[in-house]
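Chemist: give me the fold of what follows.
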Amino acid sequence: MEADKPHYHGHRDRLRTRFAEAGGKGLADYEILELILFRAIPQRDVKPLAKDLLTRFGDIGRVCAARPDQLTEIKGVSEKVALELNLFQEVATRIAREQVSGRAVISSWSALLDYVRTALQNASTEEFRVLFLDKKNRLLADEFRARGTVDHAPVYPREVIKRAIALDASAIILVHNHPSGDPTPSQADIDMTRRVVEIGRPLSIVVHDHLVVGRDHVASFKQLGLM
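Modeler: Reported below is the predicted structural model:
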């Protein structure tokens, strides 16, 4: 007689069936996370691990955006599992980026905000990116420029403008996150932005905005009257 399958196999089959029939509706966050973990951990009940990850990081977004070294601190999370989780963050970011690629960013502002939120709102350290735009305000490049601590990422204004010149960009949008969740610009943020504007102005490189991504909101320097 064929040996009985481990109990978690039946659970996996039922969970997959529920997802196939109704998508994510009716599934708890830990169950969605279980579905993600199934591929990386084929021979173990992953429900306890899914719940442990949510307890540690707070929600699925933060789980998938956590750094590999943070994820592997959790018992049962190998490097393979960490990479699998990070893959879903990358997929979500690329899907959001597709909504702004090839379009005039200024007229697709809602899509742009969705993109920067997806890319940065769950990051555990401060990251600084620059969106380089052409003469029609279409996205030429989205480049990571600096990563720092939980409250600071070193940015060099001259290097930002130098890169804009190299890409033949006519305009840029500065973007960074505040891992604290509060997107209120710091005085250092304001001073750095003004310096980028000053250096870019005589070279006809326009700084359209500086976006600060928090947990539930994106602050705009332009809307706040800071530029």
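Chemist: okay, CA-based contacts and neighbour counts for the rest of this
Modeler: OK.
Chemist: mind listing the helices for this protein?
Modeler: Assigned by DSSP state H, the chain shows helices spanning 7-22, 29-40, 47-57, 60-65, 68-71, 79-98, 109-120, 157-166, 187-200.
Chemist: of all the ones you listed, which lies closest to residue 137?
Modeler: Residue 137 lies closest, by Cα to Cα, to one member of the helices of the chain: helix 109-120, at 11.4 Å.
Chemist: now show me the structure for the sequence below, then we'll compare the two:
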Amino acid sequence: MLRRFGSIAEIGNASPDELRGCSLYGETWSESFIAVRDLLSEGHREAFTRVPLDSADAALHRYLRASIGSSKHEIMVAIFADEAGYVISEEIVGEGDQGSLQLSLRRIFGKALKVEARRILLAHNHPSGNSEPSQADVEQTKALIDQSHRLGINFEDHLIVGRAHVTSMRARGLL
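Modeler: Below is the predicted model of the structure:
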């Protein structure tokens, strides 16, 4: 697998079909590997969903780095929470190529309203591995904050996920 994918991070990001392609005819070890990988991912997710949402939570950062940090394309995740901050739902709300992200306000806020979220936290990765927010990130986030306030949803933070670090736009004073 290392020869085929080049790194452990790439193995972690490989699709189930790509992993199955590493098995020789009749071997079923890849199914066990996929199940263990999914179980570990759910364990990372569970660690931050048992406590109120906190954009500085190390468990949340580990989960985001593991789930989207090494992706070759940009992915935006929205985490929806109730008034007390407990996670209700999580959803991919935008995807794009390196350096661009197509997102829909309707998709983000439609889901927030559907699950009756009172808080929202957004996170997206930079395929370059750099977790520094771009000017476009800042401008788009300000538009999202404006819309969330109109809908009565508290905008918690926008996290930029790199390979090794997660940067909080709120902590940087950019929101």
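Chemist: for the two chains, what TM-score is obtained?
Modeler: Remark: TM-score between the superposed chains equals 0.84 [TM-score structural alignment, normalised by the length of structure 2]; 172 aligned residues with a Cα RMSD of 2.5 Å.
Chemist: hang on, the earlier thing: out of the helices of structure 1, deepest packed?
Modeler: helix 60-65 (a mean of 22; mean count of other Cα atoms under 10 Å).
Chemist: ok, and what's touching it?
Modeler: Contact with helix 60-65 of structure 1 is made by 29, 33, 53-54, 57, 71, 85-89, 122-123, as judged by Cα atoms under 8 Å, 6 or more residues apart in numbering.
Chemist: widest-spaced pair of those?
Modeler: Farthest-apart pair in the contacts of helix 60-65 of structure 1 is 29 and 123; separation 19.2 Å (Cα to Cα).
Chemist: for residue 24 of structure 2, see how far away the most centrally placed residue in structure 2 is.
Modeler: In structure 2, the centroid-proximal residue (Cα atoms, centre = their mean) is residue 77; its distance is 4.2 Å. In this view, residue 77 of structure 2 and residue 24 of structure 2 are 35 Å apart by Cα to Cα, to the nearest Å.
Chemist: got a list of what residue 120 of structure 2 touches?
Modeler: Contacts of residue 120 of structure 2 (Cα under 8 Å, 6+ apart): 78-81, 112, 153-157.
Chemist: now which residue in structure 1 aligns to it?
Modeler: Correspondence of residue 120 of structure 2 to structure 1, assessed by TM-score structural alignment: residue 172.
Chemist: also residue 136 of structure 2?
Modeler: Aligned against structure 1 by TM-score structural alignment, residue 136 of structure 2 finds its counterpart in residue 188.
Chemist: over to residue 68 of structure 2?
Modeler: Under TM-score structural alignment, residue 68 of structure 2 pairs with residue 120 in structure 1.
Chemist: neighbours around the nearest residue to that match once chain neighbours are set aside, how many?
Modeler: Distances taken as Cα to Cα, 6 or more residues apart in numbering place residue 177 nearest to residue 120 of structure 1, at 6.0 Å, with adjacent residues excluded. Residues lying near residue 177 of structure 1 (other Cα atoms under 10 Å) number 33.
Chemist: give the full set of residues in contact with the aligned residue in structure 2 for residue 197 of structure 1.
Modeler: Under the alignment (TM-score structural alignment), residue 197 of structure 1 maps onto residue 145 of structure 2. The contact partners of residue 145 of structure 2, by Cα under 8 Å, 6+ apart, come to residue 155.
Chemist: so how far is residue 217 of structure 1 from residue 54 of structure 1?
Modeler: 22 Å.
Chemist: and residue 97 of structure 1, by the same measure?
Modeler: Note on residue 97 of structure 1: its distance to residue 217 of structure 1, by Cα to Cα, is 18 Å.
Chemist: quick revisit: tell me the contacts of the residue nearest to the centre of structure 2?
Modeler: Counting by Cα under 8 Å, 6+ apart, residue 77 of structure 2 touches 90-94, 122-124.
Chemist: which one of those sits closest to residue 60 of structure 2?
Modeler: Nearest to residue 60 of structure 2 out of those is residue 123 (Cα to Cα; 10.4 Å).
Chemist: wait, doesn't that closest one sit right on residue 160?
Modeler: Yes - if you go by Cα atoms under 8 Å, residue 123 of structure 2 and residue 160 touch, sitting 5.8 Å apart.
Chemist: so which of the two has more stuff around it?
Modeler: Neighbours were counted for residue 123 of structure 2 and for residue 160 using other Cα under 10 Å; residue 160 has more, 27 against 23.
Chemist: what does that one correspond to in structure 1?
Modeler: Match for residue 160 of structure 2 (TM-score structural alignment): residue 212.
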